[in-house]
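Student: For reference, the sequence and a predicted model appear below.
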Amino acid sequence: MASKRSRLIQRREAVGHTQESLAEAVDVDRTTVGRWESGRSAPQPWMRPKLARALKLTVDQLADLLKAPTTAVEDVPRTAPVRRTNRDIDLVVAVTADSAESAWFLRFASASNVDDTLLEQIDADIARLAGDYVSRPVSELFHDIGTLRRGVFDLLRGRQHPYQASHLYLQAGRLCGLATHVALDLGQYTAAATHSRTAWRCAESAGHNGLRAWIRSVQSLIAYWQQDHRQAAELARAGLPYADSGTIAARLLSLEARATAALGDTESALRAVEAAETARSTVAAVDLPGVFTFPEAKQWAYAGTALLALNSDRHVNHAIAASSRAISLYESGPRQEQSSGDLLAARLDLANAHLAHGDLDGVQEKLSVVLDAAPDRRTASISSRLRALSARLSEPVYAGSPIVLSLRENVREACSRPALTNPPELPQ
């Protein structure tokens, strides 16, 4: 009697695998392969992409090989004409064949390479990575983010129920968003833009407004650090119609404030800072922790940068207050929520504010903390801020100052050291 999954056995043999070699290729015991082939069990959903690759199949083709043999009624060709002399018999046979077609579609629609438990686990992994991203170096997270993202991509190549597919697209979009942040922090803006476009497509497929709004915020960041401040402001505004919950509205308005301040648009910048505070007061439940949320400390750090860019004594004093509040909020919060990048940025803003007031001792005090930070805590944006400060210290007004000369040397030396540890094979 033929094996229940004889086609699976035939495929294994066709690609040159024994049960032992196939088991080794997919990292299971040989007896597990035996149970799959005998029909006593089936590969778990997360195992199917790996098994399909070992058998040189798509996940859909593998799912077809794993099906139980169809019954004689179901094997009636769906398009074959039914010819009988007795009209009544013909109709019975035709109805039976017609129901077989519905049965075939039911099996197709019911087949899935994921289950709710797997989706819950992926959600938990994404939340963990998003939380860790705030306080851990990028180099420690890059491979985990990439591995999980590729796993979700593989699952999406299979077949799921509609609600499962939508959930997977949401997960893929969030993971592409994390990959965008990795590339952004490394200053690889082309790679960041590619990831963000994929994330947007996934958000569209998932129909998730929160993810749409968050992706626009990250795209605004990319434009900002490419010095396209007008585009950065437009992208931040483009995300606001999707900001229907959580802290995302405060994030987008803070990004708009920073971008319009860089453009010299004082009125728009101050209006956006005020609107961000209003949005903060009406925050509902946050979608995800870590990099997906926008804490009050980060909002004050962005406000400090925006106010400082307006370049007037009154606004510089307000910038000092905002940046100082950001540092205080971060340092009084849980260690795992302390964003080293935002803390360094706030201290650099304070250094620039003290420089605007001619307080070189204050500049030295704030800058020393930044220069002493470990290289793997210094993102591309921090390096960019350091270079900008170095350029200001090179202005003729500071010529001949021993303190400024020492600061310039220290900044130059810091900028000559590699910042973040670049993970290998960062996709472009």
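Tutor: Right, received. Where do you want to start? Residues are numbered from 1 along each chain as shown.
Student: going forward, measure contacts between C-alpha atoms and count neighbours the same way
Tutor: OK.
Student: Trp225 contacts Thr379, doesn't it?
Tutor: No. With contact defined as CA atoms under 8 Å, Trp225 and Thr379 do not form a contacting pair (11.6 Å).
Student: Which one's more surrounded, those two?
Tutor: Thr379 (23 against 17; other CA atoms under 10 Å).
Student: what residues are up against the closest residue to the more buried one other than its chain neighbours?
Tutor: The spatially closest residue to Thr379, leaving aside those adjacent along the chain, is Asp185, at 5.0 Å (CA to CA, 6 or more residues apart in numbering). Shown in contact with Asp185 (CA atoms under 8 Å, 6 or more residues apart in numbering): Thr379, Ala380, Ser381.
Student: Show me the residues you listed that map onto helices.
Tutor: Using DSSP state H to define helices, the subset of the contacts of Asp185 located there is Ala380, Ser381.
Student: List just the nearest of the contacts of Asp185 to Arg280.
Tutor: When the contacts of Asp185 are compared for distance to Arg280 (CA to CA), Ser381 wins out at 25.0 Å.
Student: Pasting the second one now:
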Amino acid sequence: MTSRRKHFAERRAVRGYSQEEFAEALSVAASTVVRWENGRATPRPHQRARMARLLGVTLPELEVLLSEEQPDGTAGISATPPLLHGDDDDMKRREVLGLLAVTGALVALPDSGEAARGRAASTLLETGDALHRSLWQVYTLSDSKQAVLPAVRAQLDVMAKGLTETCTAADRSRLCRMTAGLYQLVGELFFDANRYIDAAQCYTLAANAASAGGDHDLWACAMTRHAYVELYARRAHAAQPLLAAAARIARQGDGALSTRHWVAAVQAQVYAAVGDLDACKRALDEAERVRALAGAHSHNGGWLRFDGSRLAEERGACYLQLGRPDLAEEALLSALAQPLSLRRRAAVLSDLAVLGAHRRDIDQVVHYAEQALGLADRSNSGFIGKKLDGLRGRLAPLMSDGRVSTLDHRIAALPRTA
């Protein structure tokens, strides 16, 4: 074997695994293990905690095994996780950002006033709404959110072609609204990868396109998503004016939709971040009024998905941030008893683990954090890794317990981008 990672391969053999068995235990191809051992590839961070357990080593010891000198020509291989799936992830990201710039410019151009409709625009107007709803559905149901990226990128290209063609003013407004909805989906993909600047750019473009299309609810949702980026980046003061504007815009929208209630739900999180319990409760109560709306007709399942089903977990997270574990636990356990997406379940589990850390209850910390880590391994979501960072910051007083120390290492190994 020409590998300079011979100790890595030897350790695998000492533990009784063939290359095929080791690959099966890690849910990868045997050829991947071969590339790891000959130095032509490097395991990604989300794979390393499981790998360390299989090899019976600590994460720092695994890093030593993986850092042995590699063959000539491979020294530049990086262990940094990709932004988006695929070996050419940076190029894909640049392509998407380029398409955003092109379509954004086309949205901003004045209407030509001509009434002809081109072929691309006709196709979009006939099938675009249904396709975009399906893309949102795939995004919502996928454990790995980046699975929808190729289809979204292709649709951005179609939108660019459609926007270059002349059409009636009404058709152009509808194309702008479609573009705004698609921009918000792209923003969600970047947000899941913890690419906050890229996500914020998407939401800004979405707000402009929604305004051009004359849709106040779509516009308010783009502003709310932009505010959430600031909130999640721990910049609550920057989120407040965005939400204030979103609330004003939403009041001019369709009163049968849940937009204004979603704005209130995010405002509650901002109030929690700045320590205003009373204002937080008022905003949560306003958000709860969504339940009085007429069921599925109050949201579209795409760029507007707020139906109140998330309120228990959001209430629990707010109370936890406000230092009220007595109020938080009931809400979080109630949320956990509901059907949740993988990301949402991981967020609730992370908050329950934080609650355990607040109480110095190591068993509770380990019980919930282990489950959240399992979901992180399944999804490769940067969102979950970032969420668990909030727990990691509270583990210091408990680090004398070996289980907590192991948790800390495993969380550190999670990807922060997807």
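Tutor: Sure thing, it's come through. Quantities reported herein were computed from a predicted structural model and do not represent experimental measurements.
Student: quick one: TM-score?
Tutor: Overlay of the two chains. TM-score (TM-score structural alignment, normalised by the length of the second structure): 0.67; 301 aligned residues with a CA RMSD of 2.3 Å.
Student: circling back: could you find the counterpart of the residue nearest to Thr379 of the first structure in the second structure?
Tutor: Here Asp185 of the first structure is matched to Asp192 in the second structure, going by TM-score structural alignment.
Student: next one: Ser416 of the first structure
Tutor: Ser416 of the first structure maps onto Ala413 in the second structure when the alignment is built from TM-score structural alignment.
Student: I figured that match hits Ala52, correct?
Tutor: No. Ala413 of the second structure is beyond contact range of Ala52, at 10.8 Å (criterion: CA under 8 Å).
Student: show me where the stretch 1-150 of the first structure has helices.
Tutor: With helices called from DSSP state H, counting those that start in this stretch, the stretch 1-150 of the first structure shows them at 6-14, 19-26, 30-38, 48-54, 59-66, 87-110, 116-135, 138-156.
Student: residue range for the fifth one in the second structure?
Tutor: Per the alignment by TM-score structural alignment, helix 59-66 of the first structure matches no residues in the second structure.
Student: buried set for that helix?
Tutor: Val59, Asp60, Leu62, Ala63, Leu65, Leu66 (16 or more other CA atoms under 10 Å).
Student: thinking again about what came up before, can you redo the contacts of Asp185 of the first structure as JSON lines with distance to Arg7 of the first structure?
Tutor: Output for the contacts of Asp185 of the first structure, formatted as JSON lines (distance: CA to CA, whole Å):
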{"residue": "Thr379", "distance to Arg7 of the first structure": "53"}
{"residue": "Ala380", "distance to Arg7 of the first structure": "53"}
{"residue": "Ser381", "distance to Arg7 of the first structure": "56"}
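Student: one step back: any chance of the helices of the stretch 1-150 of the first structure in TSV, with distance to Ala203 of the first structure too?
Tutor: TSV is the format used below for the helices of the stretch 1-150 of the first structure (distance: least, CA to CA, whole Å):
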stretch	distance to Ala203 of the first structure
helix 6-14	36
helix 19-26	32
helix 30-38	36
helix 48-54	23
helix 59-66	23
helix 87-110	23
helix 116-135	15
helix 138-156	14
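Student: Which among the ones you listed is found nearest to Ile248 of the first structure?
Tutor: Nearest of the helices of the stretch 1-150 of the first structure (CA to CA): helix 116-135, 15.2 Å.
Student: quick check: angle from that closest one to helix 138-156?
Tutor: 160 degrees (axes from the mean of the first three to the mean of the last three CA atoms, to 10 degrees).
Student: got the contact list for stretch 344-356 of the first structure?
Tutor: 301, 304-305, 308, 316-317, 319-320, 323-324, 326-327, 360, 362-367, 369-370, 382, 385-386, 389.
Student: filter the residues you listed to the buried ones?
Tutor: Burial by neighbour count, 16+ other CA under 10 Å: within those this picks out 301, 304-305, 308, 316-317, 319-320, 323-324, 326-327, 360, 362-364, 366-367, 370, 382, 385-386, 389.
Student: Of these, which belong to strands?
Tutor: Among these, no member falls in strands (DSSP state E).
Student: Assess the claim that Gln267 of the second structure and Pro241 are in contact.
Tutor: No. The pair Gln267 of the second structure / Pro241 is not scored as a contact, 10.4 Å apart, by CA under 8 Å.
Student: all helices for the stretch 151-300 of the second structure, in order.
Tutor: 169-192, 196-213, 216-232, 236-251, 259-273, 277-288.
Student: of those, which approaches Gly128 of the second structure most closely?
Tutor: For Gly128 of the second structure, the closest of the helices of the stretch 151-300 of the second structure is helix 169-192, at 7.4 Å, according to CA to CA.
Student: Next, the angle helix 216-232 makes with the closest one.
Tutor: 20 degrees.
Student: re the thing from before, how close does the match of Asp185 of the first structure sit to Arg343 of the second structure?
Tutor: 10 Å (CA to CA, to the nearest Å).
Student: Give me the common contacts of these two.
Tutor: Listed as contacting both Asp192 of the second structure and Arg343 by CA under 8 Å, 6+ apart are Ser381, Phe383.
Student: which non-adjacent residue is nearest the counterpart of Leu242 of the second structure in the first structure?
Tutor: Using TM-score structural alignment as the criterion, Leu242 of the second structure maps onto Leu235 of the first structure. Excluding the flanking residues, the one nearest Leu235 of the first structure by CA to CA, 6+ apart is Ser220, at 5.2 Å.
Student: How about Leu124 of the second structure?
Tutor: Gly162 (7.1 Å).
Student: ok, back up a step: so the residue nearest to Leu235 of the first structure touches Arg237, yeah?
Tutor: No. If you go by CA under 8 Å, Ser220 of the first structure and Arg237 don't touch, sitting 9.2 Å apart.
Student: Now do the contacts for Ser268 of the first structure.
Tutor: With CA under 8 Å, 6+ apart, Ser268 of the first structure has these contacts: Ala257, Thr260, Ala261.
Student: That one -> the second structure?
Tutor: Counting by TM-score structural alignment, the partner of Ser268 of the first structure is Ala279.
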